[in-house]
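> Just need the structure, nothing else, for what follows:
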Amino acid sequence: MTQGWREDKCPSVRAGKRPRAGGAERGRAHAPPLSLRGRSDGGFCLFRPVICLLLMMLLFLLLLLLLLLLLLLLLLLLLLLLLLLLLLLLFFFLPL
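As a prediction, the model looks like this:
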């Protein structure tokens, strides 16, 4: 491009003025620092979903273990009640 084209198309160059900054350049001065704006690369981070998935699996396994322990406790209580019933039957219905 020639200097003449630039003078024809840009009135600020013809008038000898410095061109003003555009919207992106003006807004950049008032933008928060990068640490407050978040990641600037825009890439997908795989670690956060993987950690979340592992934590959910761990929670599921803990709940399953708790459920199995409650079931075992219920079976032990049932066995204890049956044993108590058997002892009552032996003492009351068998002659001594």
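
> Only C-alpha atoms from now on, for both contacts and neighbour counts.
Will do.

> Could you report the separation of the residue positioned nearest the centre of the chain from Leu80?
Nearest residue to the geometric centre of the chain (CA atoms, centre = their mean): Cys52, 5.3 Å. Separation of Cys52 from Leu80 (CA to CA, to the nearest Å) stands at 42 Å.

> Here is the second sequence; please produce its structure so I can put it next to the first one:
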Amino acid sequence: MHDVVFYVALVWLMGLLGVLVVVSARARSTLDVVLALDTLALVFVAVLGLFGAWRGVTGYLDAALVLALVSYVQTVAATRHHAVHKEEPR
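Have a look, this model is predicted:
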């Protein structure tokens, strides 16, 4: 039963990753790209956490934590940069 739940969650998260890649490629403004990439990183953190829990390897959970921290810093830096420069939509 646990394997079925794992595979359903993994397929769902992979589908979300595909959709978010398309959304980030088609985004019109800088803030839309930042939001899409932040959500993409969040879903990838969930994939790493799910895979780490399934395999029982703590290295995946460490990588998920580092990616979450880097994603947070990237989002804060990008929004501050945008607030300073007020870019026009592309």
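
> Give me the TM-score for these two chains.
The TM-score (TM-score structural alignment, normalised by the length of the second structure) is 0.33; 40 aligned residues with a CA RMSD of 3.0 Å.

> The longest helix belonging to the second structure: how far from the chain's middle?
Across the second structure, the longest stretch assigned as helix under DSSP state H is helix 58-85. Computed by CA atoms, centre = their mean, to the nearest Å, the chain-centroid distance of helix 58-85 of the second structure equals 10 Å.

> Show me which positions of that helix end up buried.
For helix 58-85 of the second structure, the neighbour count (16 or more other CA atoms under 10 Å) marks Tyr60, Leu61, Ala64, Leu67, Ala68, Ser71, Thr75, Ala78, Thr79 as buried.

> What helices and strands are in contact with it?
Identification of packing neighbours for helix 58-85 of the second structure by 3 or more CA pairs under 8 Å, 6 or more residues apart in numbering; DSSP states H and E yields helix 30-55.

> Measure how the helix it packs on sits relative to helix 58-85, angle-wise.
With axes from the mean of the first three to the mean of the last three CA atoms, to 10 degrees applied, the angle from helix 30-55 of the second structure to helix 58-85 works out at 170 degrees.

> Give the buried residues for helix 30-55 of the second structure.
Of all the residues in helix 30-55 of the second structure, those buried under the rule 16+ other CA under 10 Å are 30-52.

> Same question for stretch 2-15 of the second structure.
Buried-residue list, stretch 2-15 of the second structure, by 16+ other CA under 10 Å: Leu10, Leu13.

> got a list of contacts for it?
Residues from elsewhere that reach stretch 2-15 of the second structure (CA atoms under 8 Å, 6 or more residues apart in numbering): Val43, Phe44, Ala46, Val47, Leu50, Trp54.

> To which secondary structure element is Val8 of the second structure assigned?
For Val8 of the second structure, the host element (DSSP states H and E) is helix 2-26.

> got the angle for that helix vs helix 30-55?
For helix 2-26 of the second structure against helix 30-55, the angle by the same axes, to 10 degrees is 160 degrees.
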